[in-house]
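Engineer: Provided below are the primary sequence and the corresponding predicted coordinates.
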Amino acid sequence: MSAQPIFLSRPETSGVLHERVVSQPVRVEETLSSERLLNGRREILISHGDRVYRLRHTSNDKLILTK
């Protein structure tokens, strides 16, 4: 099965979008298990830019992400 071309757009300094064709598949996402991320804890802090988020694993087996 051959990969379909993927079109990516990016803004240039002139404000005009230029498209290019990528013939290789682009990996958009990678799955990371919550068990691996939390590593046995019920809660972790995640730094993103200048903010800190709290990821909690609740007693109802849900994940809650808050600022």
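Structural biologist: Here it is on my side, so go on.
Engineer: only C-alpha atoms from now on, for both contacts and neighbour counts.
Structural biologist: OK.
Engineer: would you map the helices across the protein?
Structural biologist: Assigned by DSSP state H, the helices in the chain fall at 34-38.
Engineer: what's the residue closest to the geometric middle of the chain?
Structural biologist: Glu29 (6.4 Å; CA atoms, centre = their mean).
Engineer: below is an additional structure, to be compared with the one above:
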Amino acid sequence: MIDINALTETPGYDVRSLTNGGDQALLVLDGQVYSLRITRAGKLILTK
């Protein structure tokens, strides 16, 4: 596994850990809720 944090100063996160092994996570930014979803094709979709 790649340690993304060792490659850059930008924080990196494993999406599978954000989704707790599932296919969706809810993210909150300034009181707005966003849905991050992993598709069957392994792509990411972020929606408000």
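Structural biologist: Great, that's in hand. In this text, all values refer to a predicted model and were calculated from it rather than measured experimentally.
Engineer: just to revisit the earlier point, the residue nearest to the centre of structure 1 pairs with which position in structure 2?
Structural biologist: Alignment note (TM-score structural alignment): Glu29 of structure 1 maps to Thr10 of structure 2.
Engineer: also His57 of structure 1?
Structural biologist: That one, His57 of structure 1, aligns with Ile38 by TM-score structural alignment.
Engineer: could you do Ser9 of structure 1 as well?
Structural biologist: Mapped onto structure 2 by TM-score structural alignment, Ser9 of structure 1 lines up with nothing.
Engineer: pull up the gap between the nearest residue to Ser9 of structure 1 once chain neighbours are set aside and His48 of structure 1, please.
Structural biologist: Using CA to CA, 6 or more residues apart in numbering and skipping residues adjacent in sequence, the residue nearest Ser9 of structure 1 is Glu19, 4.8 Å away. From Glu19 of structure 1 over to His48 of structure 1 the distance is 29 Å, taken as CA to CA, to the nearest Å.
Engineer: which one's more surrounded, the two?
Structural biologist: Per other CA atoms under 10 Å, whichever of Glu19 of structure 1 and His48 has more neighbours is Glu19, with 12 against 8.
Engineer: wouldn't the more buried one be in contact with Arg10 here?
Structural biologist: Yes: with contact defined as CA atoms under 8 Å, Glu19 of structure 1 reaches Arg10; the gap is 7.0 Å.
Engineer: quick one on the thing from earlier: for Glu19 of structure 1, see how far away the residue nearest to the centre of structure 1 is.
Structural biologist: Glu29 of structure 1 is 22 Å from Glu19 of structure 1, by CA to CA.
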